[in-house]
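Q: Provided below for reference: sequence and predicted model.
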Amino acid sequence: MTTPALAYKVLTGAQRAALLADGRFAGAPIDLADGYIHLSTAEQLVETLRKHFAGQDDLWIAAIDLDALAPQVKWEPSRGGQLFPHVYAALPLSAVIAEGPVDWLDETAVRLPGSDTPGTAPA
């Protein structure tokens, strides 16, 4: 499997504010409980939003440069056996190459920050 150079972290407004203020993000409660920061690929992002953030407002997507975090990133099986990028360290603001609010283009796609390509749900 060729791993992408970018992955995405969904943040609440409060988590985004903390990342911007502190210059790092230690993780959401689920990340802290699991011992790593959960990220999603562009293809996994819509399902992640639906499964873990349904009905929530004030959500943000951060595009993460995985090469900048290479030693701390592990690709591990999760939902349905898919490989997900997990970061075994705090997420530094310097690894965030773009960010923006969750912007649904339709029921199956969201706008990816810093890209004209939408993240879409698998067919």
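A: Received it, and whenever you're ready, just let me know what you need. All figures in this text were calculated on a predicted structure; none of them were measured in a lab.

Q: alpha carbons only for contacts and neighbour counts from here, please
A: Noted.

Q: what about L11, which helix or strand?
A: Assessed by DSSP states H and E, L11 sits inside strand 6-12.

Q: can you give me the offset of that strand from its chain's centre?
A: 2 Å (CA atoms, centre = their mean, to the nearest Å).

Q: For it, report the contacting residues that lie outside it.
A: For strand 6-12, contacts defined as CA atoms under 8 Å, 6 or more residues apart in numbering pick out 38-42, 45, 49, 58-66, 85.

Q: Could you tell me which of the residues you listed belong to helices?
A: Among the contacts of strand 6-12, the residues falling in helices (DSSP state H) are A42, L45, L49.

Q: now the strands: where do they sit in this protein?
A: 6-12, 24-25, 37-38, 59-65, 73-77, 83-87, 91-92, 96-101, 104-106, 109-111, 118-120 (DSSP state E).

Q: Please name the nearest non-neighbouring residue to V96.
A: Spatially, and ignoring its direct neighbours in sequence, V96 is nearest to I64 (4.7 Å; CA to CA, 6 or more residues apart in numbering).

Q: next up, a second structure to put side by side with the first:
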Amino acid sequence: MATPGDAKPTYIYKLIPSSSPPPEPLPAVLPVSELDQSSGFIHLSTAKQVPNTLKFFFAGEPRVYVLRLAYDPLEEKKLIRWEDPKAEVCGPRGGEGMFPHLYNGLELGKDEVDSVATWERREGEGWEEIAEREKDWLIY
């Protein structure tokens, strides 16, 4: 689990930059990022972690695609590992706990994705504001 005392998430999220939009309709297997390929797993975030992940890793992006994945089916197949983020990448991220990582041979596709949202920033708007605006879709 993310940290002791945290509730089990209903969904976990994959963030995709505007430069790599997911194909429509979603294929059986989506292309994975260079970061995921080099790490050997797919980086994911909980709903609580999404705003800071956007802030640190998608700061220059005008748009992101947010893939919502149902947690239970992935956990039942023992494909999720909860691991510490590497602080050397963006410094300590206090209060966010462990991050979910998908270990399934780098295959994420339509069978795992519950829903896809496109989030766009308006001029002067930060990702925290977008996450707040999308709080009904961003389920914990």
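A: Yep, that arrived. Predicted model, so just to flag it, every value in this text is computed and none were measured.

Q: still on that earlier bit, any idea how far E75 of structure 2 is from the alignment partner in structure 2 of the residue nearest to V96 of structure 1?
A: Alignment note: I64 of structure 1 maps to L69 in structure 2; criterion TM-score structural alignment. For L69 of structure 2, the distance to E75 of structure 2 (CA to CA, to the nearest Å) stands at 11 Å.

Q: ok, these two, which is more surrounded?
A: L69 (23 against 12; other CA atoms under 10 Å).

Q: Now the alignment partner in structure 1 of G109 of structure 2. Nearest residue, chain neighbours left out?
A: Structural alignment (TM-score structural alignment) places G109 of structure 2 against P92 in structure 1. Among residues not flanking P92 of structure 1 along the chain, R24 sits closest, at 4.2 Å (CA to CA, 6+ apart).

Q: what's the counterpart of that neighbour in structure 2?
A: Under TM-score structural alignment, R24 of structure 1 pairs with V29 in structure 2.

Q: Count the neighbours of A28 of structure 1 for me.
A: The number of residues near A28 of structure 1, taken as other CA under 10 Å, comes to 16.

Q: contacting residues around it?
A: Listed by CA under 8 Å, 6+ apart, the contact partners of A28 of structure 1 are Q15, I37.

Q: how close does P29 of structure 1 sit to W75 of structure 1?
A: 20 Å.

Q: same thing with Q15 of structure 1?
A: Going from Q15 of structure 1 to W75 of structure 1 by CA to CA gives 24 Å.

Q: If you count surrounding residues, which of those two has more?
A: Neighbour count, other CA under 10 Å: between Q15 of structure 1 and W75, Q15 has more, with 17 against 13.

Q: Now do that one against R24 of structure 1, distance only.
A: For Q15 of structure 1, the distance to R24 of structure 1 - CA to CA - is 10 Å.

Q: do A42 of structure 1 as well
A: Applying CA to CA, the value for A42 of structure 1 to R24 of structure 1 is 22 Å.

Q: higher neighbour count, these two?
A: Legend: neighbour count by other CA under 10 Å for A42 of structure 1 and R24, higher for A42 (22 against 18).

Q: What's the match for that one in structure 2?
A: In structure 2, A42 of structure 1 lands on A47 (TM-score structural alignment).

Q: again with T12 of structure 1
A: Mapped onto structure 2 by TM-score structural alignment, T12 of structure 1 lines up with P17.

Q: tell me, how many neighbours does that match end up with?
A: Look at P17 of structure 2: counted by other CA under 10 Å, it has 18 neighbours.

Q: for D116 of structure 1, same thing?
A: Number of residues near D116 of structure 1 (other CA under 10 Å) recorded here: 8.
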